[in-house]
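In: Give the three-dimensional model of this entry:
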Amino acid sequence: MGHTSGCALLLCALLLACAGLSDGRQLYQAPLTPLQKVQAGYFNNTALFAHMREFASRCSSIARLTQIGKSVKGEPLLVLELSNKPGQEEAKPNFIYIANMHGTEPGGRQLLLTLAEWLCASYPKDATAQRIIDGMHLYLMPTMNPDGYTEDLYENINFVNLNRDFPDPVQRKGKGLTASGKEQPETTAVMNFFLSRPFTAAANMHEGAFVANYPYDGTPSGNTAYNPTPDDGTFRFLARTYASRHVMMANSTEFPGGITNGAAWYPIYGGMQDWTYLSTGTFQITLELWDIKGTAPPRTLWAQNRAPMTQYALWSTLGGLRGSVRRRGTLAPLEARITVGASSTVTRTTKRFGDFYRPLAPSNTPYLVRVAVPALNWTQSFNVTVPYTGRGALLNVIVP
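Out: Have a look, this model is predicted:
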């Protein structure tokens, strides 16, 4: 063999090796990006918590990690807050996604981590990411039931279904919706978190179907029947906001339009969405994101839910009615109560800023909005039209 031929063969072998073709092995593979990593498979609890802590450090300009409690077995219940001013109280709405309430429904774990990574990577170059980060405080709780996930239990480790564990208006029979003291630690932590700040809207991620479910979940009779809230039109709109952007929900043959009233599907009692709505005024819906539990590929989940997740958060917080109530002259914030039409739902202004946020469906017909300041014995009504643009209606009230 001549020198030239030997060099040519050596060069060929080197090129094949570098290409990973000489023996079927890849010599070099670029490391996964954080966004790719959270879509590559499901994290166990140790990896999940470690990733959330690392994310909060890596994306610290827009992220803050909070522990709101512990599970029965002592696992931390962690929540990521995403905002351009994380940890600061501002005149902005609060929104939360909660996942893995049932241990055998893990899809939301990776989905919420993916949403967080996308927001960190996309802000501020993407307009949607920028509007979310700059316009609200977004909270993400990837697992409410870490013990159930580890033990492959639908319930928590005490065999309690956490979506039957909240104080229920039918079960309590006029005794109110405050904690009974018998709730599970995971339930208590979530209840306290909802009561700790004014959440405008929320969604709870489940698996077992493709549908967006809205309150009420139960009926006084216990029979399956449509049981609307006083804000049924707004809830139906919010559910459609998600479902219409989700390919499987939008094309559902089981649920027209991909939405259902909870009690019309099957009644439950002690559910989270009824409690948050009645106790805190939070407009929460339940999302069934995959038909066969525990089998959803994270990449597919993200592809199907990216647009619905971002748009639902925006429309539910900034697409309805928002504004402030202040005193003439000093512009001091006032504690006011806002009600709309015949609905019994009361939206309250914040003490520090006097701001408020109230989900409402767009309509060409004006809503009758009543603003009351009990301390001043002052009430006034306004006609407000909510546009179809997603930008909402603004009502800033100056009280004499």
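
In: contacts and neighbour counts: CA atoms only from here.
Out: Noted.

In: List the buried residues of stretch 206-213.
Out: Across stretch 206-213, burial judged by 16 or more other Cα atoms under 10 Å covers 206-207, 209-213.

In: Can you flag which of these belong to strands?
Out: Among the buried residues of stretch 206-213, the members found in strands (DSSP state E) are 206, 209-213.

In: Would you mind measuring from R109 to L14?
Out: The gap separating R109 from L14 is 43 Å, by Cα to Cα, to the nearest Å.

In: More neighbours: those two, which one.
Out: When R109 is set against L14 and neighbours are counted by other Cα atoms under 10 Å, the residue ahead is R109, at 25 against 13.

In: Proceed likewise with the subsequent sequence, for comparison:
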Amino acid sequence: MLTHLLVVLVISAASCLQSSFVFKHHDNSEVVKELTRIHHECLSITRLYDLNHTSVRGQPLVVIEFSGNPGVHEPLEPEFKYVANMHGDETLGRELLLKLADELCYSFRAGDPETARLIDTTRIHIMPSMNPDGWDAATKAKFDVSSYLTYFTQLTQSTGRENAHGVDLNRDFPDLQRKMHLMLRRSKDSAIHHLFDGDTGRAIQPETQALIEWITSIPFVLSANFHGGALVANYPFDDTNDGSRRQYTPSPDEAVFQQLARVYADNHPQMHLGVSCGFVSDNFTSTGGITNGAAWYKVTGGMQDFNYLASNSLDLTIEVGCEKYPPASELAEEWENNKSPLMEFMWRVHQGIKGFVINALTREPINEAEISVLSGSEGYDLKLPDRAVTTTKLGEFWRILPPGNFTLRVTAAGYETRIIKVRIPEFDKQRGAAREDITLQPKSATGSPKPGVVPTDFSQ
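Out: Below you'll find the predicted structure:
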């Protein structure tokens, strides 16, 4: 009788939970208000923060974090991020991420075990708007009659795609691909990872600077940014090797990028069909709704390539719909279309291999050790050298890989190089990434390794 009563109480409590989220185009103050509400409703698993730079017009760049221990990087817990509204007139991604934050909070409070496990094992960062000034301009142009008429009479007026300085933020990042090719011309053995040295080479926008500092200060493993005007999952490289307008330009991680893109496209009811938005170049039927960025059209100075060449993170650009600023009446349906892709893509941060790299003698973590793929599944035998991932100051590494057998090379300054073979199993949410802790012998070291275990109690 008591057990039955407890079950009834649990069901009743869950049924009383109702989200107050309303599908609409939230203005910038309403975005902050919604994120604040979500934070207060899920205080134990969220943190609300803004980046160190505001937009041109002084608006905050707000992020909500979900984690079992908000505000703390826990050892071997991967970091994940979603960013939207980089182009201010592309608004669907902004509303999808706002609803995603609401959904994570609601599902956690309702006791959904899968949501609870995702939050407990992942540090998730969600930024609904990178370009709040652009959103203001786009909304004014769309709904203010006088501005709408002015737009057609003055073609120079921004529609909100750019920021308040009229700069396209997805062309404003340092061109690391050019730097990569200059290095490879000098030596084909050049390391093509973490190419950003802090020098942007020119003045950049505050929104771009904020994202650069964010990307390079947190050890993100996987991320995506959301655009509109097409329906496709786009993966690096975005820029072409020879400067041509369109040329298929694969990265060393071509195989895993294709797989990750398919995770999003295949879970979307229309994207995997290769729906065209009316442009000749938008035919993605043969690829199942995914595309190499440069094969579609070149983008120089984009955030996607910057993520890949400046950090450990694999980043995709998801085009979520033909209409950049869809009617509010369509937002609920678009949420249903994207809910599963958004969730399944987040889970893939746990795909592949992870572990610590440590000193074989002292058992201390090794910072900036490099983990490279020498050989493995089809797609990793490219002309480019592998793009290595590096360890954090805790000695952690994550490497998203498809299933198969791989040969890895692990190097660090002052240590003997190790070659190891690993087997990556099929992805499983319960199992997560394969664990492989790696010890490196200091050069010219004598004696036997000290007994001990891989440290797991570091704090950052």
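
In: Can you lay out the ones in strands among the buried residues of stretch 206-213 of structure 1 as TSV showing distance to G135 of structure 1?
Out: Supplementary listing: these in TSV, determined by distance: Cα to Cα, whole Å:
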residue	distance to G135 of structure 1
H206	27
A209	32
F210	29
V211	27
A212	24
N213	26
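
In: now, the most widely separated pair of the buried residues of stretch 206-213 of structure 1?
Out: Pairwise distances across the buried residues of stretch 206-213 of structure 1 (Cα to Cα) peak at 11.8 Å, for the pair E207 and N213.

In: what's the overlap in contacts for these two?
Out: Common contacts of E207 of structure 1 and N213 (Cα atoms under 8 Å, 6 or more residues apart in numbering): 287-288.

In: which residue ranges form the strands in the stretch 201-350 of structure 1?
Out: Using DSSP state E, counting those that start in this stretch, the strands of the stretch 201-350 of structure 1 run over 209-214, 259-261, 283-290, 321-327, 337-340, 347-348.

In: And P400 of structure 1, how far from S324 of structure 1?
Out: From P400 of structure 1 over to S324 of structure 1 (counting by Cα to Cα), the distance is 14 Å.

In: Structure 2: matching residues for stretch 103-123 of structure 1?
Out: Aligned using TM-score structural alignment, stretch 103-123 of structure 1 spans residues 88-108 in structure 2.

In: what's the offset of stretch 130-143 of structure 2 from the middle of its chain?
Out: 24 Å (Cα atoms, centre = their mean, to the nearest Å).

In: scratch that, stretch 76-92 of structure 1
Out: 13 Å.

In: buried stuff in it?
Out: For stretch 76-92 of structure 1, by 16+ other Cα under 10 Å, it's 76-86, 91-92.

In: just stretch 339-353 of structure 1 next, same as before
Out: Buried, per 16+ other Cα under 10 Å, within stretch 339-353 of structure 1: 339-340, 345, 347-350, 353.

In: can you pull the contacts of the residue most central in space within structure 2?
Out: Geometric centre of structure 2, nearest residue: S223, 0.8 Å, by Cα atoms, centre = their mean. Contacts for S223 of structure 2 (Cα under 8 Å, 6+ apart) come out as 80-82, 313-316.

In: how about L82 of structure 1, what's its match in structure 2?
Out: For L82 of structure 1, the residue aligned by TM-score structural alignment is F66.

In: And its match, how far from Q59 of structure 2?
Out: F66 of structure 2 is 23 Å from Q59 of structure 2, by Cα to Cα.

In: cool, I119 of structure 2 as well?
Out: For I119 of structure 2 relative to Q59 of structure 2 (Cα to Cα), the value is 28 Å.

In: Ok, C16 of structure 2 next?
Out: Applying Cα to Cα, the value for C16 of structure 2 to Q59 of structure 2 is 36 Å.

In: repeat for P327 of structure 2
Out: 25 Å.

In: which one of those two has more residues nearby?
Out: Q59 (15 against 11).

In: which non-adjacent residue is nearest the more buried one?
Out: In space, not counting the residues next to it along the chain, Q59 of structure 2 is nearest to P132; the distance is 6.9 Å by Cα to Cα, 6 or more residues apart in numbering.

In: re the thing from before, switch the strands of the stretch 201-350 of structure 1 over to TSV; also include distance to V160 of structure 1.
Out: As requested, those are exported to TSV (distance: least, Cα to Cα, whole Å):
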stretch	distance to V160 of structure 1
strand 209-214	22
strand 259-261	24
strand 283-290	19
strand 321-327	38
strand 337-340	36
strand 347-348	32
